[in-house]
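S.K.: Got a predicted structure plus its sequence, pasted below:
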Amino acid sequence: MQASLYVTLSAQMALEQRLNTVATNVANLGTAGYRAEEVKFETILSEAGGREVAFTTPGETFLSRKAGPLIKTDSPLDVGVQGDGWLAVRGPGGPVYTRDGRMQVTAAGDLQDLSGRPILDPGGSPLTVDPEGPPITIGQDAIISQGTNQIGALGVFRLDPAAKLTRVAGGAVASDRPGQPILDFNQRDATTVRVQQGFQEGANVNPVMEMSRLIEITRTFQNAAAAVAETESSLQDAIRGLGPSA
């Protein structure tokens, strides 16, 4: 009986973790470049009364690699990345990566993201433009030009599929493995990466799916709570039955 109680409680802990990820995803539906959180659950086995009992661990969160939709903005300082590429900005401890391609230019000509972090080139150096120069154009190969002058290139990086991504401030992610700069944009296969000026990437969150998950989690949690209450009631009955008779 206690084993069933522990199993139910472990399920409730896992459901709470799922609920937190759903709430985070729904709260970021309008966040540019946001990558949804997912949860990977594991089951562990334990011996109870001579038989195996399966327990669900609370689960480990990870970030979805699925791309969000590209939304047309027509702003020359907005870029969206098609394919599995990430822009790089300078974080406190080194480069961090983002799919939010909304940029700004300071009075000194520094190219920054909307959080004020320097945008990096393929070599990891901050980019600068002429704040008084012609309009900025950015090619699909990430080359930045002003008029006829090529002034640099956006750093677009590919992250190792096995890398652990950790969310940091400003919608970016830190990777436990350094990103590799993409230098050849002429590949014509599943790994093709393109930079689209005048677009921004929306969140890769499906609101209908997240609301369906929320309803499912709520119902399952209610069922688990009812099972816990029933088990506790049975335990109390058993204890009373073992007590001294009048």
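M.R.: Good, I have the coordinates.

S.K.: contacts, neighbours, all on C-alpha from now
M.R.: Noted.

S.K.: Report the secondary structure state of M209.
M.R.: The three-state label given to M209 by DSSP: H, G, I helix; E, B strand; the rest coil is helix.

S.K.: separation between it and T137?
M.R.: M209 sits 37 Å away from T137, going by Cα to Cα, to the nearest Å.

S.K.: want to compare, so here's the second one:
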Amino acid sequence: MDATSYIAISGQGALRRQMDVVANNLANMGTTGYKAQGMLFSDYLNLPDRPGPKAGLGIRQVTDLAVTSDHSQGEMEHTGNMMDNALNGPGFFVVETSGGPRYTRSGTFAIDAERRLIDANSLPVLDDNDAPIVIPEDAGQLSISTSGEIESDAGPLGRLKVVEFEDPGTLEPLGGGLFVGNAVPAEAEATEVVQGMREASNVIPIAEMTRMIDISRAYQKTQNILESEHERQRTAIRELPRPRAG
């Protein structure tokens, strides 16, 4: 494959993956606590030393490195449901999985058959002792303070574990609004739990639609480059003089 085609195809591959990310953002713009994602790219630009009208024009090869998340807070929406809890600040709830603790901004909780407090993914929500929170049958109405203390008719039931990260950008986004990371989290100091509220997705639909249009246009331009290069090669092969026999 020639260099022009290889570089153009690498750009198209990056654009396709970027389109997937944008489509995923739009699909989750109604998902509680969802954080808009973007692509982190690296490119290599070769600027050949050549005179004429193409001076300064280079060849760029694009590589997508990772998916990043925008951790800005979404809008707070009042639901009146006491099982809905939003986080005002940069913190995360902690849930238990078979692969270890995971972090989420979604505080849409419920109680499972084992009387455990679970999130929207049916994962147990952990307390500040890293244990699942069990809700007794006679608990009645739950009251959760801004510090995460859970009170009920049966007495105190523990405290929601809420953590913060020095750099949330190091967290890797997973499905279902979950995040995982290698950094050790700290106890939340700048985050409050707000009961009866939900945090809306921070996706801005008009911005994502604009990005989708820009990506489509860039993809089409790259396709035009490929078609022009292929036509140039066909023309060169057709018009090059053939060697004379013997």
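M.R.: Arrived safely, thanks for sending. Nothing here was measured: the structure is a model prediction, and the numbers come from that model.

S.K.: so how far is stretch 142-151 of the second structure off the chain centroid?
M.R.: Here the centre of stretch 142-151 of the second structure is set off from its chain's centre by 29 Å, with Cα atoms, centre = their mean, to the nearest Å.

S.K.: returning to what we had before: more neighbours, M209 and T137 of the first structure?
M.R.: Shown here are M209 of the first structure and T137; by other Cα atoms under 10 Å, T137 has more neighbours (18 against 11).

S.K.: Verify the contact between that one and P76 for me.
M.R.: Yes: between T137 of the first structure and P76 there is a contact under Cα atoms under 8 Å: 6.8 Å.

S.K.: Distance from the chain centre to stretch 126-137 of the second structure, please.
M.R.: With Cα atoms, centre = their mean as the basis, stretch 126-137 of the second structure stands 28 Å off its chain's centre.

S.K.: Can you measure across it, start residue to end residue?
M.R.: Taking Cα to Cα, stretch 126-137 of the second structure runs 19 Å from one end to the other.

S.K.: swap in stretch 75-83 of the second structure?
M.R.: End-to-end distance of stretch 75-83 of the second structure (Cα to Cα): 18 Å.

S.K.: rewinding a little: anything in contact with each of T137 and P76 of the first structure?
M.R.: Q197 (Cα atoms under 8 Å, 6 or more residues apart in numbering).

S.K.: Translate P181 of the first structure into the numbering of the second structure.
M.R.: Under the alignment (TM-score structural alignment), P181 of the first structure pairs with E187 of the second structure.

S.K.: those helices in the first structure, which residues are they?
M.R.: Per DSSP state H, the first structure carries helices over the ranges 2-27, 207-242.

S.K.: Go through the first one and flag the buried ones.
M.R.: By that I understand helix 2-27 of the first structure. Under the neighbour-count criterion of 16 or more other Cα atoms under 10 Å, helix 2-27 of the first structure has 3-19, 21-22, 25-26 buried.

S.K.: Show me what T191 of the second structure aligns to in the first structure.
M.R.: Aligned partner of T191 of the second structure by TM-score structural alignment: V193.

S.K.: Tell me how far the alignment partner in the first structure of A218 of the second structure lies from E38 of the first structure.
M.R.: Mapped onto the first structure by TM-score structural alignment, A218 of the second structure lines up with T220. Per Cα to Cα, T220 of the first structure is found 18 Å from E38 of the first structure.

S.K.: how far away is T98 of the first structure from A54 of the first structure?
M.R.: Taking Cα to Cα, one finds T98 of the first structure at 39 Å from A54 of the first structure.

S.K.: So which of these two has more stuff around it?
M.R.: Shown here are T98 of the first structure and A54; by other Cα under 10 Å, T98 has more neighbours (26 against 18).

S.K.: Nearest residue to the residue nearest to the spatial centre of the second structure in space, ignoring adjacent ones along the chain?
M.R.: With distances taken as Cα atoms, centre = their mean, Q37 lies nearest the centre of the second structure, 3.5 Å away. Counting by Cα to Cα, 6 or more residues apart in numbering, Q37 of the second structure lies nearest to S69, which is 4.3 Å off, once chain neighbours are set aside.

S.K.: got the contact list for the aligned residue in the first structure for the one you found?
M.R.: Using TM-score structural alignment, the equivalent of S69 of the second structure in the first structure is L63. Taking Cα under 8 Å, 6+ apart as the contact definition, L63 of the first structure lies against 35-38, 165-166.

S.K.: Quick one: buried ones out of the residues you listed?
M.R.: Buried members of the contacts of L63 of the first structure, scored by 16+ other Cα under 10 Å, are 35-38, 165.

S.K.: what's the closest of the residues you listed to S125 of the first structure?
M.R.: Nearest to S125 of the first structure, judged by Cα to Cα, of these is L165 at 22.0 Å.

S.K.: What residue in the second structure is paired with the closest one?
M.R.: L165 of the first structure maps onto L171 in the second structure, with residues paired by TM-score structural alignment.

S.K.: F179 is in contact with that match, correct?
M.R.: Yes: using Cα under 8 Å, L171 of the second structure is in contact with F179, at 5.9 Å.

S.K.: Kindly state which residue of the second structure is aligned to G80 of the first structure.
M.R.: Counting by TM-score structural alignment, G80 of the first structure lines up with A86 in the second structure.

S.K.: Quick check: its match vs E75 of the second structure, distance?
M.R.: Separation of A86 of the second structure from E75 of the second structure (Cα to Cα) stands at 10 Å.

S.K.: Between these two, tell me which one has more neighbours.
M.R.: Comparing A86 of the second structure with E75 by other Cα under 10 Å, the one with more neighbours is A86, at 28 against 14.

S.K.: re earlier: contacting residues for the match of P181 of the first structure?
M.R.: 162-164.

S.K.: how far away is it from P173 of the second structure?
M.R.: Taking Cα to Cα, one finds E187 of the second structure at 21 Å from P173 of the second structure.

S.K.: now do H71 of the second structure
M.R.: Distance from H71 of the second structure to P173 of the second structure, counting by Cα to Cα: 11 Å.

S.K.: ok, now G74 of the second structure?
M.R.: 16 Å.

S.K.: ok, those two, which is more surrounded?
M.R.: Per other Cα under 10 Å, whichever of G74 of the second structure and P173 has more neighbours is G74, with 22 against 19.
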